[in-house]
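1. pasting the structure only:
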């Protein structure tokens, strides 16, 4: 299944999805983007999406007519939040990627998109999930709260804290705040 070539949009039929493979091919790119937002890594995102689809497939007959994309997205969020503490203990990431660069390459250091990616990766998993779901996926407070199994107030608090952290990280990198 090639997720990058599938189109996004509404289901092909009025009554909902009938075929799981069609659903996965059609909605896969959006779900993969959500997984990347959660993990910050292409390979972990693919693994997370595959796990969520594998867990959703046995329930397909029940979920196919009732917002299956939201269901799979919720599975991804729950799986990611449960796995993160276990993975985190064994890994110690470098602050900077050990790449060779030319001496005096100031433009490489001032890349705002790279600075934002690094800042997002440093957020705790629930704050990263809130920022990803709210601002990058465009979900509302209530839907985000439902996916994260928390209150709307908790979403607001996590959002505010994450935005303060991101603003501080961008200012520390010498870039204008967003």
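-> Done, it's in. On a predicted model such as this, the values are computed, not experimentally measured, just so you know.

2. from here on, just use CA atoms for contacts and neighbour counts.
-> Noted.

3. in terms of secondary structure, what does the top helix by length along the chain contact?
-> Ranked by residue count under DSSP state H, the longest helix found in the chain is helix 68-90. Packing partners of helix 68-90 (3 or more CA pairs under 8 Å, 6 or more residues apart in numbering; DSSP states H and E): helix 20-39, helix 42-56, helix 125-131, helix 141-148.

4. the third one packs against which elements?
-> Using 3+ CA pairs under 8 Å, 6+ apart as the contact criterion, the secondary-structure elements in contact with helix 125-131 are helix 20-39, helix 68-90, helix 152-172.

5. list the buried residues for the longest one?
-> Spelled out, it's helix 68-90. Residues 68-69, 71-77, 79-81 are the ones in helix 68-90 that count as buried (16 or more other CA atoms under 10 Å).

6. got another, please set it beside the one above:
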């Protein structure tokens, strides 16, 4: 019987302190809720702790953590959606109306499917390349391009007037 190696606790603690805010920001943009974002961040860090040997050996531990975060978010959304659909009759969603652009944008983002939302956040908020997003989500670059294009069109349609996005008068 071989003894199980303990993860390098100093390394994971240092990494967690350094990347927690960045992971939380991405998690918040993905889920749109502060409490859920905190839970998602903690779940991600717990998974990284479990597999710290593999994560610390990665060329880019931050990218590894972002991948874990994104995949955890998508898996959780699928699980919630499956449970929701099983227990809720199908009805039309209420129209998204918010007093400020930020609230309206988050509301519109929340209406996108989990995978499409992840693509938009990673591609345009995190400013990752198409190839990087494709690698994170295990799909082709053309899928990322087409999904982002459709998602942006959906967001534009829901948000309405293009003048809202400009800072000039």
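-> Happy to help now that I have it. Since the structure is predicted, the reported quantities are computational estimates derived from the model, not experimental observations.

7. post the TM-score for the overlay when you can.
-> The TM-score (TM-score structural alignment, normalised by the length of structure 2) is 0.78; 149 aligned residues with a CA RMSD of 2.4 Å.

8. picking that back up, winner for burial among the helices and strands packed on helix 68-90 of structure 1?
-> Of those, the one with the most neighbours on average (mean count of other CA atoms under 10 Å) is helix 125-131, at a mean of 23.

9. in structure 2, what residues pair with that one?
-> Mapped onto structure 2 using TM-score structural alignment, helix 125-131 of structure 1 spans residues 114-120.

10. that stretch vs structure 1, mean deviation?
-> For stretch 114-120 of structure 2, the mean deviation from structure 1 after alignment is 0.8 Å (mean CA distance after the TM-score superposition for structure 1).

11. between the helices and strands packed on helix 125-131 of structure 1, which gets nearest to residue 113 of structure 1?
-> Residue 113 of structure 1 lies closest, by CA to CA, to one member of these: helix 152-172, at 10.2 Å.

12. the closest one vs helix 141-148, what angle?
-> Calculated by axes from the mean of the first three to the mean of the last three CA atoms, to 10 degrees, helix 152-172 of structure 1 forms an angle of 90 degrees with helix 141-148.

13. so what touches helix 152-172 of structure 1?
-> 115-116, 119-120, 123, 126-128, 130-131, 141-142, 144-145, 176-178 (CA atoms under 8 Å, 6 or more residues apart in numbering).

14. let's go with 10 Å and repeat that
-> 112, 115-120, 122-124, 126-131, 134-135, 140-146, 148-149, 151, 173-178 (CA atoms under 10 Å, 6 or more residues apart in numbering).

15. which residue is nearest the centroid of structure 2?
-> Residue closest to the mean C-alpha point of structure 2, counted by CA atoms, centre = their mean, is residue 30 at 3.7 Å.
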